[in-house]
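structural data only, the sequence is not supplied:
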C-alpha cells in the first residue's frame, strides 16, 4: 500500500495544482487499478481516474485527516465508477475458498504466470457481469484486502449490507464461473479429433 501523504502536503495541495500532482503521482496506480476492475476498459478507467483526482482536488478541503487518505480517494473512485456503470445499465445475469483460489497470487513459474493471466482475464469478464455494487465489494475485498468495516465506511453502507453484498457477489461469481467452465469444456470436447 502507498504511504499516507503528510498533512503539510495535503494542505498545500488543496490550494496548488502543482503540489496536488505529487499526490496524483503517488496514488495513480491504485486508483487506475480500481477503476479498471470496476469498468473493465482501460480508456474508461483512465478517464475515471482523472475524474477521481479532479473530484478529490475539489473536495480536499473537506478531507477528514483521521481517515486513511487512500480509502478516501478510492471511495471517490468507487462511487464515480458505480455511477458510470448505472448509466450504462450493464445487464447482470459461496464460495470463499473458490474466490481465494482463483484470485491473483504470485509465482515465478512462467507457465503458471501465463495461466494466471488467462484466469485474470476470465475473472475480469465475470466481474463485468455483476451489478456495480457487487463488483465494488469483491474488488475492495480481494484486490485491496479491505475489512468489512473499511468497505462500509468507504461505500457509506452498513457492515451488514457489506456482508450481504459480498455473499451475493460470491454466489453469482461462482455460478458464472461454473457456467463459463462448462462452456470451455464443451468447446474443447467439440474440437477433439475423433478416434479411429
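Looks like it came in fine. Values in this document were obtained by computation on a predicted structure and should not be read as measured data.

can we go C-alpha only for contacts and neighbour counts from here?
OK.

list the buried residues in stretch 62-69.
Buried residues in stretch 62-69, counted by 16 or more other CA atoms under 10 Å: 63, 69.

quote the end-to-end distance of that stretch.
Its first and final residues considered, stretch 62-69 spans 12 Å by CA to CA, to the nearest Å.

now stretch 118-138
OK, stretch 118-138 end separation, CA to CA: 19 Å.

quick one: it to chain centroid distance?
Its chain's C-alpha centre and that of stretch 118-138 lie 8 Å apart, by CA atoms, centre = their mean, to the nearest Å.

same thing with stretch 130-140?
Worked out by CA atoms, centre = their mean, stretch 130-140 lies 7 Å from the chain centre.

name the residues of the helix or strand harbouring residue 152 that are buried.
For residue 152, the host element (DSSP states H and E) is helix 148-155. By 16+ other CA under 10 Å, the buried positions in helix 148-155 come out as 148, 150, 151, 152, 153, 154, 155.

let's bring in a second one:
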C-alpha cells in the first residue's frame, strides 16, 4: 500500500492531517488545471481551495477502484466549468504569466529573445483556449497539459471515449481556424502550439 492509499483510508475515517497530505501532494496539479481553465491566478487559487473542500466533504463518494487524481481533477474541472458559465460574458485575462508547458519550451531556448517568444506563445495559447466552449477547453487541457488518457478524460467529463476524441478533434480545428483568422500563425505551426 503506497502513501496515497494510506492517506485516503485515513482521510475517509476523518483524519484531517491525512487529507492535508493529499492536499500537499496535489495542490500543484489542481491549481494548474484551474489556472489553465480560468486564466486568472486569483480565481485559480479559489477554485483549488473549493475543489479540495468539495473533495473532503465527498470522500465517502470516492470509488477506490479509480485513480484519486482523476477524481480530484474531475471535481476541479467541473467547478471551473461552473465558474466559466457564471462569467460567460467576461473575457479571460491573459495579463498574468502562464505556468510553463513543456511543448512551448526547450532547453535550447535561453536568453531574453527566446523567453519573449515563449511568453508570446503561452499568451497565444491561453487566448485561443479561452475562446473554446468549456467542455472542449477541459478536454484539451486534460489531454495536452495533464497527459490524461481518453478513458480518464471520458470519466472526468462523464461521457464516452468517442465523444472525447470528437471534442479534441473539433477543438484543434477551432484553434486552427481562430489562429488563421487572426493571422497569428501559419496552419502548420498553429497545431504545434495548440497541442
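Alright, I've got the coordinates. If you're wondering where the values come from, they're calculated on a predicted model, not measured in any experiment.

show me what the helix or strand just after the helix holding residue 152 of structure 1 is packed against.
The helix or strand immediately downstream of helix 148-155 of structure 1 is helix 159-191, counting by DSSP H and E. For helix 159-191 of structure 1, the elements it packs on are helix 96-102, helix 110-127, helix 132-142, helix 148-155, judged by 3 or more CA pairs under 8 Å, 6 or more residues apart in numbering; DSSP states H and E.

what sits against the residue nearest the centre of structure 2?
The centroid of structure 2 falls nearest to residue 33 when counting by CA atoms, centre = their mean (3.0 Å). Shown in contact with residue 33 of structure 2 (CA atoms under 8 Å, 6 or more residues apart in numbering): 73, 76, 77, 141, 142.

with residue 160 of structure 2 instead?
Contacts of residue 160 of structure 2 by CA under 8 Å, 6+ apart are 151, 154.

immediately after whatever helix or strand residue 10 of structure 2 lives in, which helix or strand?
Assigned by DSSP H and E, residue 10 of structure 2 belongs to helix 3-12. Once helix 3-12 of structure 2 ends, the next helix or strand along the chain (criterion: DSSP H and E) is helix 16-38.

how close does that next one sit to structure 1?
Helix 16-38 of structure 2 differs from its equivalent in structure 1 by a mean of 0.8 Å after superposition (mean CA distance after the TM-score superposition for structure 1).

tell me the buried residues in whichever helix or strand comes after that helix?
Downstream of helix 16-38 of structure 2, the next assigned helix or strand under DSSP H and E is helix 41-57. Neighbour counts over helix 41-57 of structure 2 (16+ other CA under 10 Å) mark 41, 43, 44, 45, 47, 48, 49, 50, 51, 52, 55, 56 as buried.
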